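Asker: From the sequence below, what's the structure:
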Amino acid sequence: MEILSILLFMVVAFFGVASIMNLMVVEKTKEIGMLMAMGARTKDIRNIFLAESSLLGLIGAAAGSLLGLAGVYSLGRVPAGVLAVSPRLVGQGAARFQDNVQSVEFVGVDPALEDRLMSVQESTISGNFSELRFNNRGAFLGVELARNLNIREGGDFYLYLKNDSLQLKVIGILQKDTVKDETLVYLSLSTAQELVGEGDVVSEIGVKLADYTRAPAMAKKLNDISRYEATNWQDFSREIARFVGNQGVTNILFYMFILLISAFVIANTTIMVVSKRRREIGILMAMGAKRRSILMISLRENMLISLPAGVLGAVLGYAAAQAITLLPLNVTSAAAGDGISIAARPEYFAIALAFALSLNFVSGLYPAYSAARLDPVEAISSE
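Answerer: Alright, predicted model coming up:
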């Protein structure tokens, strides 16, 4: 996935640089013509632009490195914050439906708190996770566990813990695409406490931080101020910790770079269109067109082009996402099968389209303003 991200960034950066250089050529058409009239060869013109491009690239790389270091330093000073806390009662038992028996891990929770901690509702295939608050005999099962028990939503099963048991009804199925799908049983905290029979107790408290990389420091702090043992997710899997690393920060920076480059590409393309149509704009203004009208014409044209472009981008993005799911990458578990899963929800494409239109509008403001500020005489005589 990192390779795909780097390739995408390189492609977008390439188009951004090419667009800027193309704009420079358009802006310096007269100077190029004068140099060639004075005897400059095509090779000399090419070398001039290559030297100028290299110099600008060196300055840009230096500025980008300094800004990157400043960004890393500032991000490193962001304090950790607690986003969610959920008390749990976790135990090992067995589930039986008819003649099918499976070992399970039951988790008693407050559904509202657990959903804020683990976003459980987003993983549900069927059912409403909040119903656990009102149904003390309801349970949510992992999709693989439900398949192995051969039970469906609405079916009753028995949950055993040593010599005690409870009859529960399946009110929902969830899929986390991890090994938890084979063993997980969610039930209300009060129901789990009834099964354990030790009163109003919990076995652990899950804490979600705004910055998950601060988990080790937070665990150490809790160990210092309390008599309970605090562990962090990195203690359970060093490999996952190394893989994840600063993935969140990297993604944010990557998206910022993509947006900035895209904005420059759109703005430069629109400026080139305005440069190509200086004469037409001058004629319109000479015929009585107001500057506001020229501004609105440029913005509307930009938005009309951006709408089909946004739809095409969404279609290509969906096709690329489906192609990625076919890659033989097992990043979760055997239960998830080969490949990776991508949530291609309709609201994501609607947000992407709205964001593309907004980006096109903002990026087209300066070119449209420049077109409206053209002098009619100079524009008509520019060709």
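
Asker: only C-alpha atoms for contact and neighbour calcs from this point on.
Answerer: Will do.

Asker: where exactly do the strands run in the stretch 201-350 of the chain?
Answerer: For the stretch 201-350 of the chain, the strands defined by DSSP state E, counting those that start in this stretch occupy 204-209.

Asker: What segments of it are helices?
Answerer: 215-225, 233-236, 238-244, 247-276, 278-286, 291-325, 346-363 (DSSP state H, counting those that start in this stretch).

Asker: which secondary structure elements does the longest one contact?
Answerer: With contacts defined as 3 or more C-alpha pairs under 8 Å, 6 or more residues apart in numbering; DSSP states H and E, the secondary structure elements packing on helix 291-325 are helix 346-363, helix 365-372.

Asker: so the longest one versus helix 247-276, what angle?
Answerer: By that I understand helix 346-363. 50 degrees (axes from the mean of the first three to the mean of the last three C-alpha atoms, to 10 degrees).

Asker: Could you report the distance from the residue nearest to the spatial centre of the chain to residue 244?
Answerer: Central residue of the chain (C-alpha atoms, centre = their mean): residue 251, 7.2 Å from the mean position. Taking C-alpha to C-alpha, to the nearest Å as the measure, residue 251 falls 11 Å from residue 244.

Asker: Also this sequence, please, to line up against the first:
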Amino acid sequence: MTPPLFIAMRFIGYRKRAILLSLTGVILGVAFYICAQAQTQGFERFFIKGALGTSGAIVIENRFQSLHTDILTRTAPGILTLGHEKPRKFYEGITDPERLMRAVRDFSNVAGCAPVLEGNAALATDFRQEVFRVQGIDLDLHLKTSALREQIVSGSIEDFQVKPAGLILGFGIADKMRTHVGQDVGLIGPDGEHRTFRVCALFQTGNLFIDEKYGYIHLKAAQSLLQRPFGVSHLMVKLRDPARAPALAAHFERLFQHRSRSWQDRERGSLQVFKLIGVSAAITVSTIILLAGFGIFNILTLMVMDKVREIAVLRSMGYRRRDISAIFLWQGFLVALMGSLLGCLLGAVLTYGISQIPVDIKGFLTTKRFLVHWSATDYLAATVIAFVAIFLASYFPARRAARLAPVDILRGSGQ
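Answerer: Predicted coordinates:
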């Protein structure tokens, strides 16, 4: 233990109550920061998991043809420049999904690919009629590409598999239509014909929009219902590394001449909301740590004023300016260290406790408990904020102490 550290520990005991108050502020600030970020990221991860499990990392849809057009544009007074526009002409759907799926599967990052035929249909029961989005799927391929099996909350995938006229409904629309597993319902397509389907299972993604608006039937049944015997609406692609989806989607678009959208592009608006909430929570909670830093600043400033004679004695004993400065910086370091360690511990306890609280959230997301995400980055960020705030709070009093002139102090003419 160095002499400045030893003296710093002795000085800390000089104002125990004030130091403990500031230490408590650091502990609470770090803990609340960790807890707030864990909740925000928990709901964000839950949303992303639902998006990936329902629509895949990439959706490949309408074919397009680039149309090259030469146009004259005025770039400056009297100057015309020949430019090239590339508008696109889109053709709905994918006409040869098998060939396109074979090409997509050749990419090493692709873990699965499944065709989907999607359209509007009316769900008819004895209670009412409701227009919803019906998706025709190849069940075997869909289970390899999506999280449908894990999303089933009632009924059986196997029952759906053996029934050509089977139907899997979102939990939200089933509840709205007062429909249950095993019930026969009617689906009415664009031709107005009433077709009978058996509800084999209910799924719940946690995203209320999907759960209230979507249902699945077999691909061949969808081709008949939607009057589209050939092709599909889109392909959903599962990736081993979903973070690389934007680059791969852009490559697919150039290579296959089909519009390709990554999950980051499809969900950009929702993801920006989550990021904004996270930043707002971080700024708000960080103010607690900053206030604790101001407390440390005041404590050390008063301590410098009270300990001027002791500082003068230390200087006369051979302590250099940087040694005096180190005494006060060490005090700040010890407060930051203890505050960060205890704050991280309290943050972990709070995060675990909140994750066990039962709730019944039914809105943008649907869940029965608070969602949290455990991330070492949050603990590191909280610790860094605490150390930076306390260092800045300690630096100026330490600098002032180092500048005190020992001769003037001992003569009674210094501060």
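
Asker: TM-score of the superposition?
Answerer: The TM-score (TM-score structural alignment, normalised by the length of structure 1) is 0.46; 205 aligned residues with a C-alpha RMSD of 3.7 Å.

Asker: just to revisit the earlier point, so for residue 308 of structure 1, which of the helices and strands packed on helix 291-325 of structure 1 sits nearest?
Answerer: Closest to residue 308 of structure 1 of those is helix 346-363 (C-alpha to C-alpha; 9.7 Å).

Asker: Okay, buried residues for that closest one please.
Answerer: Using 16 or more other C-alpha atoms under 10 Å as the test for burial, helix 346-363 of structure 1 gives 349, 352-353, 356-357, 359-361, 363.

Asker: would residue 149 of structure 2 count as being in a helix?
Answerer: Yes. Counting by DSSP: H, G, I helix; E, B strand; the rest coil, residue 149 of structure 2 is found in a helix.

Asker: wait, doesn't it sit right on residue 155?
Answerer: No. Applying C-alpha atoms under 8 Å as the test, residue 149 of structure 2 and residue 155 come out as separate, 10.8 Å apart.

Asker: who's more crowded, the two?
Answerer: residue 155 (17 against 14; other C-alpha atoms under 10 Å).

Asker: Quick check: the gap between that one and residue 187 of structure 2.
Answerer: Counting by C-alpha to C-alpha, the separation of residue 155 of structure 2 from residue 187 of structure 2 is 19 Å.

Asker: for residue 385 of structure 2, same thing?
Answerer: As defined by C-alpha to C-alpha, residue 385 of structure 2 lies at a distance of 57 Å from residue 187 of structure 2.

Asker: swap in residue 311 of structure 2?
Answerer: With C-alpha to C-alpha as the criterion, residue 311 of structure 2 and residue 187 of structure 2 are 87 Å apart.

Asker: With respect to burial, which of the helices of the stretch 201-350 of structure 1 scores highest?
Answerer: By mean neighbour count, with neighbours taken as mean count of other C-alpha atoms under 10 Å, helix 278-286 ranks first of these at a mean of 19.

Asker: That one vs helix 291-325, what angle?
Answerer: If you take the same axes, to 10 degrees, helix 278-286 of structure 1 sits at 140 degrees to helix 291-325.

Asker: Can you work out which other helices and strands pack against helix 278-286 of structure 1?
Answerer: Using 3+ C-alpha pairs under 8 Å, 6+ apart: helix 278-286 of structure 1 touches helix 376-380.

Asker: which other helices and strands contact the helix or strand where residue 222 of structure 2 lies?
Answerer: Per DSSP states H and E: residue 222 of structure 2 is located in helix 219-225. For helix 219-225 of structure 2, the packing partners by 3+ C-alpha pairs under 8 Å, 6+ apart come out as strand 110-124, strand 129-137.

Asker: Mean neighbour count and distance to residue 84 of structure 2 added to those strands, as a markdown table?
Answerer: Output for these, formatted as a markdown table (neighbours: other C-alpha atoms under 10 Å; distance: least, C-alpha to C-alpha, whole Å):
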| stretch | mean neighbour count | distance to residue 84 of structure 2 |
| --- | --- | --- |
| strand 110-124 | 22 | 34 |
| strand 129-137 | 20 | 39 |
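
Asker: nearest to residue 89 of structure 2, of the ones you listed?
Answerer: strand 110-124 (21.1 Å).

Asker: distance between the closest one and the chain's centre?
Answerer: Taking C-alpha atoms, centre = their mean, to the nearest Å, one finds strand 110-124 of structure 2 lying 26 Å from the centre of the chain it belongs to.

Asker: Show me where the stretch 301-415 of structure 2 has its helices.
Answerer: Going by DSSP H, counting those that start in this stretch, the stretch 301-415 of structure 2 shows helices at 308-316, 321-355, 376-402, 406-410.

Asker: Any buried residues in the first one, and which?
Answerer: Spelled out, it's helix 308-316 of structure 2. 308-309, 311-315.

Asker: ok, now the second one?
Answerer: Buried residues in helix 321-355 of structure 2, defined by neighbour count with 16+ other C-alpha under 10 Å: 321, 323-337, 339-348, 350-352, 354-355.

Asker: Just name whatever secondary elements that helix is in contact with.
Answerer: helix 3-12, helix 16-55, helix 308-316, helix 376-402.
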